[in-house]
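Q: sequence? don't have it. structure:
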């Protein structure tokens, strides 16, 4: 129970407490925690001696705090929970609560590197059927390692940032043409934010996942399918992906998701030794995709083939180092049903089956002015529900 008005029963109650960075009243960006419809100013709390975090909570990003490591993350979370539940602290803490409607959220962490995986068997099979009809939907290596590519950290943006329609080369009946993408798409994903770095040359094992990963964000990896299709052979995604990747403004700490870890599915054939994770756990996150305010899909993250711990182990198996602020994303989250897919490429089966929205409009891919919002929930302790910060974006015309 919390003494904060309206927070009990909220999906942003004391069992959640996600971290973000906010601006308010002309002040520089500072770290806060969401509780109900308020932001607790952690910078102010640290200045007042209510929380101890080595002076990191007044910084303009979460990076310095995340670099402190799990013992400090757990200690601060426990202290914040105490401050928000013990009425004895109310007089000191209540002035540090800022209504959410009065703040502007900014990118919560400085992105060091960005890696995107391709870890949903359902998504990979759908894409294979769409692009390679009559051939095996999965390529021979897919069940042996988590496929991924290195993205562009500099174009990761916070939820609410408009997305300008990208331009580039695409194929046509007359040959290559250059211009705005006409097959602009989404990819509803889950991202993992690294706090503790690793040394160059060292591997991070699957059982070290929680020692390095601070928390979870929702991700929309916007994708220009026509640009992507023309460029990706032989080296993979490039300009069709690098123009914008949106992340939620709130980072849900792993400590809030203890009740959301569930047994992951069987993997056949058996994986390489470095990818074995015991226990083999995924996350029961239930995503929802809204297109211009209408829910069109509900992707289930628990169906992912490769787990977050396996993705981290694979990312570092060659000795690549982790840095504080690294972001790695799951790849598109898709379930076995059409109403559970995380991309419009799948939802409209390559644009051949348009979706009719509530207003009577039909869509295959994104049009200028369209808005997409991805939300998610997870089970919390004692039957509570935890909400992950939403990620939303509106498409603007090409420049």
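A: The structure has been received and is ready for your questions. The structure presented is a predicted model; accordingly, all values stated were derived computationally and were not measured.

Q: all contacts plus neighbour counts: C-alpha atoms, from now on.
A: OK.

Q: so how far is residue 46 from residue 147?
A: Distance of residue 147 to residue 46, computed by CA to CA, to the nearest Å: 42 Å.

Q: cool, residue 134 as well?
A: 61 Å.

Q: who has more neighbours, the two?
A: Neighbours per residue, other CA atoms under 10 Å: of residue 134 and residue 46, the larger number sits with residue 46, 17 against 9.

Q: ok, and the closest non-adjacent residue to the more buried one?
A: Spatial nearest neighbour of residue 46, excluding adjacent residues (CA to CA, 6 or more residues apart in numbering): residue 52 at 6.0 Å.

Q: just residue 323 next, same as before
A: residue 197 (4.4 Å).

Q: in the protein, which strand has the most residues?
A: Criterion DSSP state E: the longest strand present in the chain is strand 385-396.

Q: now for that strand, which elements pack on it?
A: strand 163-164, strand 213-220, strand 245-247, strand 371-379 (3 or more CA pairs under 8 Å, 6 or more residues apart in numbering; DSSP states H and E).

Q: Turn those strands into CSV, columns for distance to residue 395 and mean neighbour count.
A: Below are the helices and strands packed on strand 385-396 laid out as CSV (distance: least, CA to CA, whole Å; neighbours: other CA atoms under 10 Å):
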stretch, distance to residue 395, mean neighbour count
strand 163-164, 5, 20
strand 213-220, 13, 27
strand 245-247, 12, 27
strand 371-379, 6, 22
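
Q: Which among those strands is found nearest to residue 101?
A: Comparing the helices and strands packed on strand 385-396 against residue 101 with CA to CA, the closest turns out to be strand 371-379 (18.5 Å).

Q: Run the chain-centre distance for that closest one.
A: Computed by CA atoms, centre = their mean, to the nearest Å, the separation of strand 371-379 from the middle of its chain amounts to 10 Å.

Q: What is it packed up against?
A: Using 3+ CA pairs under 8 Å, 6+ apart: strand 371-379 touches strand 213-220, strand 286-291, strand 385-396.

Q: So for residue 102, which of those sits nearest?
A: strand 385-396 (17.1 Å).

Q: this is the comparison structure:
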């Protein structure tokens, strides 16, 4: 196992086998800069650019305030930088004082171009089908033939720590009245998000086997959902205002290369997907999530249970010739497993609000109240027997105006 000169790093979820990227400010620098987390410290890539990369595009990218300069350089440059970082952080001759993570403020790690959200969990889709269509088959006829998704609003992606104002909108009351006002059924969705780096031209496609060539890394996502607004608006075109008010993501982006040890066999697919969705090496990631509401852990989903893989989602997103741009972002949809304790949305956990959650403070919840705080955390296997801790997604609920 590689040993870092950073105190405590080897025993943490942020060893040299992880090295997530983020944009930060600190008492030393008031302007955002790109950094890498190592243990409880942050390595400033701008200050150390000359030691980490030769003169050229890669070094220039390290002097940008976020990942936007690094993303379009592609897998070869990403891997070159990762190797350089690991060498630098394990060379005692390079040891110097780093910024303590408690002293930094985090900013948007990338500049979102487009945002697509999927519906890739069979367990989640089945649960919602049973809730919404109890007299019909839970899955729609197309669901096992393609990854169902919708195009979201990139401008409402926000990093962890930004509190979310309760959205208002049009909804139908139980007695059929059409009203406008704050959502009364505000929910969360625990998801995984993928940051696209290498672009494609309009009209080209990204094959199902080119996932690792185009996707830089991943992070946790909370796709906030106003279920009452969504229920009234979504037919026949799907989610709109019930989803587009905010989506939170982890502010440190874990590179795909850090998750090699977390790869696991993806669930079997029946029927066999069409050729453009058939992978030569089909895999998912064994990532254990925990959803916490006001300090009470209410659910533990695992990403390995997702029916559609991130590679299939990428291929489907581009099969019609839609281009990829650096900073494009797509999310998995709610991560849910086969047990009630493994679901990633409160609408499932409380079965449509009929079975309240009991919290450690003695209160109960169906959907979110103003002042509630939701956190999503996750761990995964890393190289050399290490454990990776993905950046948490935490935000509170603010009242509507």
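A: Received the coordinates, thanks. Please read all numbers here as calculations on a predicted model, not as lab measurements.

Q: if we can go back for a sec, surely the residue nearest to residue 323 of structure 1 and residue 66 touch.
A: No. Using CA atoms under 8 Å, residue 197 of structure 1 makes no contact with residue 66, being 9.8 Å away.

Q: Compare neighbour counts for these two and give me the winner.
A: residue 66 (24 against 19).

Q: Let's have the helices and strands packed on strand 385-396 of structure 1 in TSV, adding distance to residue 292 of structure 1.
A: Listed next are these as TSV, based on distance: least, CA to CA, whole Å:
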stretch	distance to residue 292 of structure 1
strand 163-164	15
strand 213-220	15
strand 245-247	17
strand 371-379	5
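
Q: So which of the ones you listed is nearest residue 226 of structure 1?
A: strand 163-164 (15.8 Å).

Q: The closest one: average distance to aligned residues in structure 2?
A: The superposed strand 163-164 of structure 1 is, by mean CA distance after the TM-score superposition for structure 1, a mean 0.1 Å from where its aligned residues fall in structure 2.

Q: which helices and strands does that strand pack with?
A: Applying 3+ CA pairs under 8 Å, 6+ apart, we find strand 163-164 of structure 1 packed against strand 385-396.

Q: quick check: angle from the strand it packs on to strand 286-291?
A: If you take axes from the mean of the first three to the mean of the last three CA atoms, to 10 degrees, strand 385-396 of structure 1 sits at 30 degrees to strand 286-291.

Q: ok now strand 385-396 of structure 1, how far from the chain's centre?
A: On CA atoms, centre = their mean, the centre of strand 385-396 of structure 1 falls 9 Å from that of its chain.

Q: And stretch 309-326 of structure 2, by the same measure?
A: 17 Å.

Q: Give the aligned range of that stretch in structure 1.
A: Stretch 309-326 of structure 2 lines up with residues 307-324 of structure 1 when matched by TM-score structural alignment.

Q: what distance separates the start and the end of that stretch?
A: Terminal-residue distance, stretch 307-324 of structure 1 (CA to CA): 21 Å.

Q: Now do it: everything it contacts.
A: Defining contact as CA atoms under 8 Å, 6 or more residues apart in numbering, one finds that stretch 307-324 of structure 1 is touched by 63, 66-67, 112-113, 117, 119, 145-146, 192, 194-209, 264, 274-277, 280-282, 330.

Q: Show me the one of the helices and strands packed on strand 385-396 of structure 1 that comes nearest residue 9 of structure 1.
A: Nearest of these (CA to CA): strand 371-379, 13.1 Å.

Q: Which stretch of structure 2 lines up against that closest one?
A: Going by TM-score structural alignment: strand 371-379 of structure 1 matches residues 373-381.

Q: what's the average distance of that stretch to structure 1?
A: Counting by mean CA distance after the TM-score superposition for structure 1, stretch 373-381 of structure 2 comes out at 0.6 Å.

Q: on that earlier part again, looking at the helices and strands packed on strand 371-379 of structure 1, which is nearest to residue 346 of structure 1?
A: strand 286-291 (13.1 Å).

Q: same for the closest one, what does it pack against?
A: Packing partners of strand 286-291 of structure 1 (3+ CA pairs under 8 Å, 6+ apart): strand 294-297, strand 371-379.

Q: Include distance to residue 337 of structure 1 when you put the ones you listed into JSON lines, please.
A: Converted to JSON lines, these look like this (distance: least, CA to CA, whole Å):
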{"stretch": "strand 294-297", "distance to residue 337 of structure 1": "10"}
{"stretch": "strand 371-379", "distance to residue 337 of structure 1": "18"}
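
Q: so which of those strands gets nearest residue 79 of structure 1?
A: strand 371-379 (22.5 Å).

Q: Now residue 65 of structure 1: closest residue in space, sequence neighbours ignored.
A: Counting by CA to CA, 6+ apart, residue 56 is the residue found nearest to residue 65 of structure 1 once chain neighbours are left out, at 5.2 Å.

Q: burial of the alignment partner in structure 2 of that neighbour, as a residue count?
A: Under the alignment defined by TM-score structural alignment, residue 56 of structure 1 is paired with residue 61 of structure 2. The tally of other residues near residue 61 of structure 2 (other CA under 10 Å) stands at 22.

Q: sec struct for residue 61 of structure 2, please.
A: helix (DSSP: H, G, I helix; E, B strand; the rest coil).

Q: Surely it and residue 72 touch.
A: No. Using CA under 8 Å, residue 61 of structure 2 and residue 72 do not qualify as a contacting pair, with a distance of 9.7 Å.
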